[in-house]
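# Quick one: sequence and predicted model below, then my questions.
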Amino acid sequence: MINRKATAIWNGTGKEGTGVLSTQSTVLDKTQYSFNTRFADGKGTNPEELIAAAHAGCFAMKLSFELNGAGFTADELDATATVTLDPSLGQITKSHIDLKAKVPGISQEQFSEIAEKAKKECPISAVLNAEISLSAELLA
């Protein structure tokens, strides 16, 4: 088992309050978040942005492992995840991954199949109760 930990400290009301996030690795160390960073353009981060980063990172690493297992090594995997929060439902409803990849020697068919497998089997995809989509472009 692998356990990872993060801490959120919040002070004040939901709209006027502020919080900080810290991670075990200290990559985030009292990083600010607030109503404005979540629902407007305030300085700091927000939970949805962090989920998008986690999904993009997890997917890219899973895809790398899947490609290696099939005998390929990517020169570059550029994955951007866009998470959609529906405020009326209070839920994340979608996560879309845009992938641009440079993988020498792979066919488009092999690439598409392996990318779809990675999308389905990435641990963050598995934990999200949301529609997960993928646009995968194989670059020359």
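Alright, I've got the coordinates. Predicted model only: the values in this text are computed from it and were never measured.
# C-alpha from now on. contacts and neighbour counts both.
Will do.
# for the helix or strand residue 50 falls within, which positions count as buried?
Using DSSP states H and E, residue 50 sits in helix 47-69. Within helix 47-69, the residues scored as buried using 16 or more other Cα atoms under 10 Å are 48-49, 51-67.
# Would you mind listing the outside residues contacting that helix?
Around helix 47-69, the neighbours that count as contacts under Cα atoms under 8 Å, 6 or more residues apart in numbering are 38, 73-74, 77-85, 92, 95, 97, 114-115, 118-119, 121-125.
# Please spell out the PyMOL selection for the buried subset of these.
This is how PyMOL selects the buried members of these, with burial counted by 16+ other Cα under 10 Å:
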select buried, resi 38+73+74+77+79+80+81+82+83+84+85+92+95+97+114+115+118+119+121+122+124+125
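# and here's the other structure:
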Amino acid sequence: MTIKKTANSTWSGDIKTGKGSISTQSGALDKQPYGFNTRFEDEPGSNPEELVGAAHSACFSMALSLALGDAGFTADKIDTKATVSLDEVDDGFAVTHIALEVKARISDIANEQFQALCEQTKKGCPISKLLNTEMSLKATLDSAS
């Protein structure tokens, strides 16, 4: 079974003064603005790194819920924060690290078992696997007249 979800972004202008918008198939994001200032200057608005962080934290929480359920536990609450680090490297910029911070309330689980399930989930959640995924690209150039 393959599940496909889509997101779309549009960009106009140069890197520093240009503007973009992001939309998702579900409508959770609908022409959400983003730009250089929201990515590099801490201005309000979205950016690719926070979207990756949102996806990773949400996926991790859901995957941990599954792992807990398989082990016979149900969480009262799982709160996951993902901090995505974007660093300047030799050939431009790169996401160099994602720090996951999980706080959970679960009855009757030993800390050792919780830690083991978190480590298992860190390796196994679909967004964690994303960095090693196969990627395809189709590029079409519309000629400007």
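Arrived safely. Worth saying up front: this structure is predicted, and the values here are computed from it rather than measured.
# now what about the TM-score between them?
Comparing the chains after superposition, counting by TM-score structural alignment, normalised by the length of structure 1, produces a TM-score of 0.89; 129 aligned residues with a Cα RMSD of 0.9 Å.
# if I look at the equivalent of residue 31 of structure 1 over in structure 2, how far off is residue 124 of structure 2?
Using TM-score structural alignment, the equivalent of residue 31 of structure 1 in structure 2 is residue 32. Plainly put, residue 32 of structure 2 is 30 Å away from residue 124 of structure 2 if you go by Cα to Cα, to the nearest Å.
# residue in structure 1 matching residue 117 of structure 2?
Checking TM-score structural alignment: residue 117 of structure 2 goes with residue 114.
# show me the contacts for its match.
Applying Cα under 8 Å, 6+ apart, we find residue 114 of structure 1 in contact with 63, 66-67.
# cool, residue 19 of structure 2 as well?
Taking Cα under 8 Å, 6+ apart as the test, what residue 19 of structure 2 contacts is 11-13, 33-36.
# Give the buried residues for whichever strand or helix holds residue 132 of structure 1.
Secondary structure from DSSP H and E places residue 132 of structure 1 in strand 131-138. Along strand 131-138 of structure 1, the positions that meet the burial threshold by neighbour count (16+ other Cα under 10 Å) are 132-134, 136, 138.
# Would you agree residue 87 of structure 2 falls within a helix?
No - inclusion of residue 87 of structure 2 in a helix is not indicated when DSSP: H, G, I helix; E, B strand; the rest coil is applied; the result is strand.
# Cross the contacts of helix 47-69 of structure 1 against helices and list the overlap.
Taking DSSP state H, the ones among those that sit in helices are 38, 114-115, 118-119, 121, 123-125.
# out of the residues you listed, what pair is the most spread apart?
The most widely separated members of these, counting by Cα to Cα, are 38 and 114 (33.7 Å).
# Just give the number of residues close to residue 33 of structure 1.
The local packing count at residue 33 of structure 1 equals 22, with neighbours defined by other Cα atoms under 10 Å.
# State the distance from residue 135 of structure 1 to residue 67 of structure 1.
The separation that residue 135 of structure 1 has from residue 67 of structure 1, given Cα to Cα, amounts to 17 Å.
# ok, the residue most central in space within structure 2 to residue 33 of structure 2 distance?
To find the centre residue of structure 2, average its C-alpha atoms and take the closest one (Cα atoms, centre = their mean): that gives residue 52, at 2.3 Å. Using Cα to Cα, residue 52 of structure 2 is found at 16 Å from residue 33 of structure 2.
# Then residue 47 of structure 2?
Here the distance between residue 47 of structure 2 and residue 33 of structure 2 works out to 9 Å (Cα to Cα).
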